[in-house]
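Enquirer: coords please:
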Amino acid sequence: MSNLKNKNLNLPIAIVSILIPVVVAVLFVLPKPDIAINFDVRVMPFFHAVLNSATAVLLLASLYFIKNGHTKAHKWTNITAVILSVCFLLSYVTYHFLTESTKFGDINHDQVVDASEIAVLGGIRYLYYFLLLTHIVLAVVIVPLVLFTLLRAFQNDNERHRKIARITWPLWFYVAITGVIVYIMISPYYG
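Expert: Just a heads-up that it's a prediction; the model follows:
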């Protein structure tokens, strides 16, 4: 990794950081393919919640390790968290490539949330949409932050690594935790 020391990876990080949300956004407007799948894709949102939970636990462990001077353990928990996040992203993209989005409050699974379903939800839908919106926005923001934080660590630029990690860690943790909360809140509406 010493060859990263003098490399300027700003452009590749910017390209990846733009490409990921664009691909995800396109998946929501593309027609779903009519292909036979040999597994039940309905298990994938639960899998995503498990990945987000594990990422949150790893981030807590990472914070504990660095606060207690265990830099090697800190490094490996963060690398593992990044790997889980990449697995999440690949699975998430696959899921949304194959299926229609689930609508929060769609009790009868007809892809429409009508007035009676909204009435049943009450004010909880405002909390759900707030969490979902902040989760989505920060999930977009966290990609370059994680990549730059990781890069600074591999470059042994500890001062800049610490500076950006103070921003990255709480945002990444929030994204991981809200991913689980959003899953728990929408899971009753999966068809």
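Enquirer: contacts, neighbours, all on C-alpha from now
Expert: Noted.
Enquirer: now the strands for this structure?
Expert: Listed in chain order, the strands found in the chain under DSSP state E amount to none.
Enquirer: ok, now which ones touch the spatially most central residue of the chain?
Expert: When the chain is reduced to its mean C-alpha position, the closest residue under C-alpha atoms, centre = their mean turns out to be Ala139, at 5.4 Å. Ala139 makes contact with 172, 175, according to C-alpha atoms under 8 Å, 6 or more residues apart in numbering.
Enquirer: let's see it at 10 Å
Expert: With C-alpha atoms under 10 Å, 6 or more residues apart in numbering as the criterion, the residues that contact Ala139 are 21, 133, 171-172, 174-176, 179.
Enquirer: Using ChimeraX, define a selection of the buried residues within the residues you listed.
Expert: A single ChimeraX command suffices to select whichever of the contacts of Ala139 are buried according to 16 or more other C-alpha atoms under 10 Å:
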select :21,171,172,174,175,176,179
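Enquirer: Which one of the contacts of Ala139 is nearest to Trp76?
Expert: Proximity of the contacts of Ala139 to Trp76 (C-alpha to C-alpha) peaks at Trp172, which lies at 16.4 Å.
Enquirer: I have a second one here; can you model it like the first so I can compare?
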Amino acid sequence: MVKEQADSKKYLRIIYLISILIPLVVAFLIFFPTKLSMSGDWVKMLPGLHAMVNSLTVVTLIAALVAIKKGNVRVHRSFMFASLFLGVLFLLSYVTYHSSVESVKYGDLNHDGNVDESELAVAGTSRVVYLVILASHILLSILVVPFVLFAFYYALSNQIERHKKMVKFTYPVWLYVSITGVIVYFMIKPYYF
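Expert: Coordinates of the predicted model:
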């Protein structure tokens, strides 16, 4: 019993640490004035990969929900691990991209890194819609990480009631983040060069 409590505290500390480190590292790499030099244009193809990974995540999350509704825990677990794997893949690719390339700005038609008055006029209200979706996507993607990790921890440690309570909030947020990731990509895709 004492060992189980010590292990539990250890895993909870790891979840908290990961949940704090991920947004800090991502923010640092995005806002750091100097970008890493990755050779090749392959880095510029990563946003398309991000959209594909987010799309696959939507599929695996929905498949996991269908499986658990049918009572198939084994299939549910497989799809959830696939979703987690895709999340890690996305994060690694996202960090690689944003640590190597300047962020693209919605409405920046001439690709100079600024959105001037004439470009704002062309973008119109779609820019506001994009920024609202992007802001909710980013905020919720940061907030959902610890909940996803706790949900996995509770499931793996056979704390099923706690797992069920956690996923009532976590699942729809994770699904929303994955769906809006695809929407954000397709909205900003015309501004990539």
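Enquirer: thinking again about what came up before, mind telling me what the residue nearest to the centre of structure 1 corresponds to in structure 2?
Expert: When the structures are aligned by TM-score structural alignment, the residue of structure 2 matched to Ala139 of structure 1 is Ser141.
Enquirer: ok, now Ala61 of structure 1?
Expert: Looks like Ala61 of structure 1 aligns to Ala63 there (TM-score structural alignment).
Enquirer: Isn't its match up against Leu175?
Expert: No: counting by C-alpha atoms under 10 Å, Leu175 is not a contact partner of Ala63 of structure 2; they are 11.6 Å apart.
Enquirer: Please identify every residue contacting each of the two.
Expert: Common neighbours of Ala63 of structure 2 and Leu175 (C-alpha under 10 Å, 6+ apart) are Thr57.
Enquirer: Relative to Ala153 of structure 1, which of the contacts of Ala139 of structure 1 is nearest.
Expert: Within the contacts of Ala139 of structure 1, proximity to Ala153 of structure 1 (C-alpha to C-alpha) peaks at Trp172, which comes in at 16.4 Å.
Enquirer: Among the contacts of Ala139 of structure 1, which pair sits farthest apart?
Expert: Checking these with C-alpha to C-alpha, the most distant pair is Pro21 and Tyr174, at 18.1 Å.
Enquirer: In contact with the closest residue to His96 of structure 1 other than its chain neighbours, which residues?
Expert: Among residues not flanking His96 of structure 1 along the chain, Leu27 sits closest, at 6.2 Å (C-alpha to C-alpha, 6 or more residues apart in numbering). Going by C-alpha under 10 Å, 6+ apart, Leu27 of structure 1 touches 21, 93-100.
Enquirer: which position in structure 2 aligns with Leu27 of structure 1?
Expert: Using TM-score structural alignment as the criterion, Leu27 of structure 1 maps onto Leu29 of structure 2.
Enquirer: Asn158 of structure 1 too?
Expert: Residue pairing (TM-score structural alignment): Asn158 of structure 1 is matched to Ile160 of structure 2.
Enquirer: now the closest residue to that match other than its chain neighbours: how far from Leu17 of structure 2?
Expert: What sits nearest to Ile160 of structure 2 in space, not counting adjacent residues and going by C-alpha to C-alpha, 6+ apart, is Tyr154, at 6.4 Å. As defined by C-alpha to C-alpha, to the nearest Å, Tyr154 of structure 2 lies at a distance of 17 Å from Leu17 of structure 2.
Enquirer: Neighbour count for the two, which is higher?
Expert: Under the criterion of other C-alpha atoms under 10 Å, the comparison of Tyr154 of structure 2 against Leu17 puts Tyr154 first, with 17 against 12.
Enquirer: wait, isn't the more buried one in contact with Ile15?
Expert: No: checked against C-alpha under 10 Å, the pair Tyr154 of structure 2 and Ile15 is beyond contact range at 11.8 Å.
Enquirer: hey, what's in contact with both of these two?
Expert: Jointly contacting Tyr154 of structure 2 and Ile15 under the rule C-alpha under 10 Å, 6+ apart are Val148.
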